[in-house]
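Peer 1: Everything below, folded, please.
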Amino acid sequence: MPKRVTIVDYGIGNIFSVTRAFQHCGAEVLLTDNPRDILEASSLVLPGVGAFSNGMDGLRQRSLIDPLQEYAASGRPMLGICLGMQMLFSESTEFGIHAGLNIIEGKIHPIHSQVIEGKHLKVPHIGWGVLQSAEEASWDNTILNRLDIGDSCYFVHSFMAVPDNPKYRLADTKYGSVNICATVAKGNIYGCQFHPEKSGLVGLNIIRGFLEI
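Peer 2: This is a model prediction of the structure:
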């Protein structure tokens, strides 16, 4: 029997490519902006692209903030993707100070431009990034359990998450000299800064790993 996944539609994000990726992996998908659907979900995905404040405004306008926080406390699996991962955090400094969902304690900070060996690394960070295990992190029994260290995923972002507790970092990637938090895990809550739905077989294996949680 296919696993049912509820994907949050709050008017911003690449919801259709995320939906197709989960369906490709055998999931039955409900795309919704209904608070009751979120509270009753057995497995929940919060996608997103764009600015942090716009994303939070989209959630607020649809009265989804309290249901998302209540769902996260339920022990059921939840996955934030790109902006969706960032909104799981307490606060963002993108275009001002904005409160997030505060499901994972920490802040969203800008990626600063760099010059490495005379080469200017532009922001946003766009392209494939190699995943490395964060310090003391194990990928066993997580959404990354089908992956190998050194697999690559597709990133598009100008801001990065910094968890208050480093134990929440599951995988990192390097952009120049900057160590970027690529995947977070706090109990039943997961987040990917990259786009698994745009990351080929590696990304599909992450989705399969989430469906197995």
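Peer 1: from here on, contacts and neighbour counts on C-alpha atoms
Peer 2: Noted.
Peer 1: wait, isn't residue 190 in contact with residue 82?
Peer 2: No - with contacts counted by Cα atoms under 8 Å, residue 190 stays clear of residue 82, the gap being 11.3 Å.
Peer 1: Quick one: list the elements packing against the top strand by length along the chain.
Peer 2: Secondary structure of the chain per DSSP state E: the longest strand is strand 178-186. Strand 178-186 sits against strand 159-163, strand 169-175, strand 189-192, with contacts defined as 3 or more Cα pairs under 8 Å, 6 or more residues apart in numbering; DSSP states H and E.
Peer 1: Could you also give me the structure for this second sequence? I'd like to compare it with the first:
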Amino acid sequence: MIAIIDYDMGNLRSVQKGFERIGHNSIITRNPKDISNASHVVLPGVGAFKDCMDNLRNYGLVEPILNVIKSGKPFLGICLGLQLLFSEGEEFGRHKGLDVIKGKVVRFPSELRTLPLQVLSRGQNLAPANSQIKDFEDKLKIPHMGWNDIKIERRPPALSDIQDGSYVYFVHSYYVVPEDKAVAATKTNYGIDFVSSIWKDNIFACQFHPEKSQKIGLKILKNFGDTRG
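Peer 2: I've put the predicted structure just below:
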């Protein structure tokens, strides 16, 4: 059974539906016993870094999360669930995270530039047909929202049979900067190259949303669910 951690941050049902579609049973829970007894654990999240950490503490979920990670069970972080694993976040001040992965979470620079073919929305070029490249460069927005590709640096079980350059769905204004660059599993370009997923021991965590990434995302969820601890 897969435990999806409920701490009142994010659309947990969409994650559960993703697992249902590929035949894996899951429960949405904040019960430490359920989390401890699960075969796999998922930490999703949408919202502000500090608010999410406050909720994890208030619900008494920090210790169960750290314990299940130490146990070696497959652990998946999604979006803010990736960021919370890091030492600290810089959203609205500096706030301590779970400190499982040494590093920090920082905001995208205010001015981002890229070439038209590097950023896609629903698989389509964002640049109007009559636009100049420079005009399009100046229009990159924060948050980074829509479809973008992943460049595979290392291949954890969750990325088995996932093609390099596959497109997945992002919604975020902050990105992770690990101290140990070797934990990066994928990188993505949005004006700058950033780490879009990490892999360390039993942990795979991604900035993108596999539950919103159609066939590629469902394959990632299936790979995770099939992973043995």
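Peer 1: what's the closest of the helices and strands packed on strand 178-186 of structure 1 to residue 116 of structure 1?
Peer 2: For these, the distance to residue 116 of structure 1 is smallest for strand 169-175, at 10.2 Å, taking Cα to Cα.
Peer 1: Could you check the closest one and say which residues are buried?
Peer 2: Within strand 169-175 of structure 1, the residues that count as buried by 16 or more other Cα atoms under 10 Å are 169-173, 175.
Peer 1: what's the helix or strand for residue 37 of structure 1?
Peer 2: Element membership of residue 37 of structure 1, judged by DSSP states H and E, is helix 35-39.
Peer 1: Tell me where structure 2 has helices.
Peer 2: Along structure 2, the segments classed as helices by DSSP state H run 12-21, 32-37, 49-58, 62-71, 80-83, 133-137, 214-226.
Peer 1: from these, which stretch is densest packed?
Peer 2: Highest mean neighbour count among the helices of structure 2 (mean count of other Cα atoms under 10 Å): helix 80-83, with a mean of 26.
Peer 1: for that helix, packing partners?
Peer 2: Applying 3+ Cα pairs under 8 Å, 6+ apart, we find helix 80-83 of structure 2 packed against strand 203-206.
Peer 1: Who are the packing partners of the strand it packs on?
Peer 2: Counting contacts by 3+ Cα pairs under 8 Å, 6+ apart, strand 203-206 of structure 2 packs against strand 75-78, helix 80-83, strand 192-200.
Peer 1: Burial check on the counterpart of residue 180 of structure 1 in structure 2, number of neighbours?
Peer 2: Under the alignment (TM-score structural alignment), residue 180 of structure 1 pairs with residue 194 in structure 2. Applying other Cα atoms under 10 Å, we find 18 other residues in the vicinity of residue 194 of structure 2.
Peer 1: can you tell me how far residue 194 of structure 2 sits from residue 181 of structure 2?
Peer 2: Remark: distance between residue 194 of structure 2 and residue 181 of structure 2 (Cα to Cα, to the nearest Å) = 11 Å.
Peer 1: Repeat that for residue 107 of structure 2.
Peer 2: Residue 107 of structure 2 is 18 Å from residue 181 of structure 2, by Cα to Cα.
Peer 1: Compare these two (neighbour count), which wins?
Peer 2: Remark: of residue 107 of structure 2 and residue 181, residue 107 carries more neighbours, 15 against 11, as counted by other Cα under 10 Å.
Peer 1: That one -> structure 1?
Peer 2: Counting by TM-score structural alignment, residue 107 of structure 2 lines up with residue 110 in structure 1.
Peer 1: is it true that its match touches residue 95?
Peer 2: No - the criterion here is Cα under 8 Å, and residue 110 of structure 1 misses it with residue 95 at 10.0 Å.
Peer 1: hmm, back to that, and of the helices and strands packed on strand 178-186 of structure 1, who's closest to residue 46 of structure 1?
Peer 2: strand 189-192 (9.1 Å).
Peer 1: what's the matching range in structure 2 for the closest one?
Peer 2: Counting by TM-score structural alignment, strand 189-192 of structure 1 corresponds to 203-206 in structure 2.
Peer 1: next one: stretch 12-26 of structure 1
Peer 2: Counting by TM-score structural alignment, stretch 12-26 of structure 1 pairs with residues 9-23 of structure 2.
Peer 1: cool, stretch 150-164 of structure 1 as well?
Peer 2: Stretch 150-164 of structure 1 corresponds to residues 165-179 in structure 2, going by TM-score structural alignment.
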